[in-house]
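# just coords:
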């Protein structure tokens, strides 16, 4: 049996962060400290954990993490006012609104209030459009992480058939566009797709972004497929049945320590990128 390539996201993230450390030090030398403002609305435990993880990652690199914790009863208008203040604050380089937000808030309106220059999580419609045209400064972080993993391990994209399972506006759709812009032939599948297993069998590259634990089965894969699991579910399992898919795949991301660590590294990179743009102006 051919040796399996485990796409080690922790390794890729650590190398990215070492490169960022040098850039953060250079900015510090001219009096600029990159700053990521993270907005958490309410007290969802999973969201609190994610925000804390991102804050800790910032601190380890010397990036300022400004945490804004708002009451869950806040209105859309009040949230947009907070975002507008952060847009105007020259010391803030990136804004991240942790989602999901409470039901009474118009999440899309809140995302759209974020300045394109500070949309380091790639959630605005303008950021999405720029990504579609291939020139986004800050594409959505998980799609950017998937592309970074493919590039780090020099996995060919051009001419390959990629099947993306999931069509969310910050994962499935943007990663489909990024693969298309790199000359892959892309099929985007979703909950209404019929004969999903037959679609996956055609794929050279499979991106699982469906939000269901162990959903992608090993028997669906063609031998030698590359599998990128962007899911994270209770019990530290992804959207892929890892053990079964490992038997068929030539390369695969584990969960945890696959796409997740690189996603956070891309968020930090985008924040540093934004700070460097400030320095130039």
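Cool, the structure landed. The shown structure was predicted, so the numbers you read here are calculated from the model rather than taken from an experiment.

# rest of the way, CA atoms for contacts and neighbours
Will do.

# And residue 46, which helix or strand is it part of?
Using DSSP states H and E, residue 46 maps to helix 45-61.

# what's the offset of that helix from the middle of its chain?
For helix 45-61, the gap between its own C-alpha mean and the chain's C-alpha mean amounts to 15 Å (CA atoms, centre = their mean, to the nearest Å).

# Leaving out the residues flanking it, which one is nearest to residue 258?
residue 9 (4.0 Å; CA to CA, 6 or more residues apart in numbering).

# same deal with residue 212?
Using CA to CA, 6+ apart, the closest residue to residue 212 is residue 239 (5.3 Å).

# can you pull out the strands in the stretch 51-200 of the chain?
64-70, 94-97, 161-165, 185-189 (DSSP state E, counting those that start in this stretch).

# Pull out the buried residues from the first one.
For strand 64-70, burial by neighbour count (16 or more other CA atoms under 10 Å) applies to 64-66.

# swap in the last one?
Of the residues in strand 185-189, those buried by neighbour count under the rule 16+ other CA under 10 Å are 185-189.

# orientation of it relative to strand 161-165 in degrees?
If you take axes from the mean of the first three to the mean of the last three CA atoms, to 10 degrees, strand 185-189 sits at 20 degrees to strand 161-165.

# Now do strand 185-189: which elements does it pack against?
strand 161-165, helix 172-181 (3 or more CA pairs under 8 Å, 6 or more residues apart in numbering; DSSP states H and E).

# Run through who's touching that strand.
159-167, 172-173, 176, 179-180, 196 (CA atoms under 8 Å, 6 or more residues apart in numbering).

# do stretch 228-237 as well
142, 146, 205-214, 238-240, 252-256, 258-260.

# mind listing what's buried in that stretch?
228-232, 237.

# Could you dump the buried residues of strand 64-70 into JSON lines and include distance to residue 123?
Shown next, in JSON lines, are those (distance: CA to CA, whole Å):
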{"residue": "64", "distance to residue 123": "21"}
{"residue": "65", "distance to residue 123": "19"}
{"residue": "66", "distance to residue 123": "19"}
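
# for comparison:
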């Protein structure tokens, strides 16, 4: 049994709406001789990371966005990676740069992120991009947090005055989505591995964002009847961070995994690349 009039938040529908709005913008850029271009940088041979990069490249091609794939061996040093990123910064034909994370151990990931030109930081991973997002004026907020906000907007789910609980505090997901919800006038509680009595806090939430990276972590009896549940997790076997069946019994709206937040994240990355192409104009 599910909550009355429950909404399944279809990420594919949201992603399609974003991409449809990009088509005319890409055509207008083409008339100026500009093809938006996303460069993805993959270090090492992690199968999951390689799959993500391939998915993003395929999404680019389907929409008419150029995609450059830079592959570096697992033994790449921080300095070598930064050098590769700086070359992309200097390449006028590249409008967006995505460093696939996590990078192999031994590389200073934060130093690598900081090497990305803020004008091409389409995944919102730099410190400056994070700060701009916190202040509410980032050109390119982190893609998954932006995708979560896009889903709430598409389905016209209220944020103002609601209590949002975010489970996870990573600098590219938990923290930025907390800031975005706060800027949208939600009251936000950000939880993490040291939060005491997490289930009791989640039970207070009107909006739950699960971004903890643990399969089926959020349980059904944690969800307040009528809450909106957004699952930003993706674990092996197409499993999210939310126990879907159990949580769906209580939620008024919930994202599935797959076909929830994931497709919207990719569509947001494409949008940011087009935004960057329009700003850079080359």
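Yep, that arrived. Quick caveat, the model's predicted, so the values are computed rather than measured.

# Specify which member of the buried residues of stretch 228-237 of structure 1 is nearest to residue 70 of structure 1.
The closest of the buried residues of stretch 228-237 of structure 1 to residue 70 of structure 1 turns out to be residue 232 (CA to CA; 25.6 Å).

# Show me what residue 149 of structure 1 lines up with in structure 2.
Under the alignment defined by TM-score structural alignment, residue 149 of structure 1 is paired with residue 151 of structure 2.

# nope, residue 93 of structure 1 is what I was after
Match for residue 93 of structure 1 (TM-score structural alignment): residue 95.

# Just give the closest residue to residue 119 of structure 2, not the sequence neighbours.
Using CA to CA, 6+ apart, the nearest residue to residue 119 of structure 2 is residue 276, at 6.8 Å.

# Which helix or which strand is home to that neighbour?
Going by DSSP H and E, residue 276 of structure 2 is in helix 261-280.

# And that helix against structure 1, how far off on average?
For helix 261-280 of structure 2, the mean deviation from structure 1 after alignment is 0.3 Å (mean CA distance after the TM-score superposition for structure 1).

# now for that helix, which elements pack on it?
helix 11-31, strand 37-43, helix 47-63, strand 96-99, helix 143-154.

# circling back: mean shift of the helix holding residue 46 of structure 1 relative to structure 2?
Mean for helix 45-61 of structure 1 is 0.4 Å (mean CA distance after the TM-score superposition for structure 1).

# now that helix: which residue numbers in structure 2?
Using TM-score structural alignment, helix 45-61 of structure 1 pairs with 47-63 in structure 2.

# residues of the matching stretch that come out buried?
Those would be 49-50, 53, 56-57, 59-60, for stretch 47-63 of structure 2 by 16+ other CA under 10 Å.

# Could you do stretch 145-156 of structure 2 as well?
145-152, 154.

# okay, the residues you listed in JSON lines with distance to residue 222 of structure 2 next?
Formatted as JSON lines, those follow (distance: CA to CA, whole Å):
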{"residue": "145", "distance to residue 222 of structure 2": "22"}
{"residue": "146", "distance to residue 222 of structure 2": "25"}
{"residue": "147", "distance to residue 222 of structure 2": "24"}
{"residue": "148", "distance to residue 222 of structure 2": "20"}
{"residue": "149", "distance to residue 222 of structure 2": "22"}
{"residue": "150", "distance to residue 222 of structure 2": "25"}
{"residue": "151", "distance to residue 222 of structure 2": "22"}
{"residue": "152", "distance to residue 222 of structure 2": "21"}
{"residue": "154", "distance to residue 222 of structure 2": "26"}
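
# so which pair among those residues is furthest apart in space?
145 and 154 (14.3 Å).

# Can you tell me which residue is spatially central in structure 2?
Computing the C-alpha centroid of structure 2 and ranking residues by CA atoms, centre = their mean puts residue 144 first, at 1.5 Å.

# and that residue, what does it touch?
Residue 144 of structure 2 neighbours (CA under 8 Å, 6+ apart): 173, 232, 261-262, 264-265, 268.

# again with residue 199 of structure 1
residue 163.

# what's the matching residue for it over in structure 2?
Checking TM-score structural alignment: residue 199 of structure 1 goes with residue 201.

# just residue 36 of structure 1 next, same as before
Aligned partner of residue 36 of structure 1 by TM-score structural alignment: residue 38.

# so how far is residue 55 of structure 2 from that match?
As judged by CA to CA, to the nearest Å, residue 38 of structure 2 and residue 55 of structure 2 stand 13 Å apart.

# cool, residue 176 of structure 2 as well?
In terms of CA to CA, residue 176 of structure 2 sits 24 Å off from residue 55 of structure 2.

# Next: residue 165 of structure 2.
30 Å.

# Equivalent analysis for residue 195 of structure 2, please.
Counting by CA to CA - residue 195 of structure 2 and residue 55 of structure 2 are separated by 35 Å.
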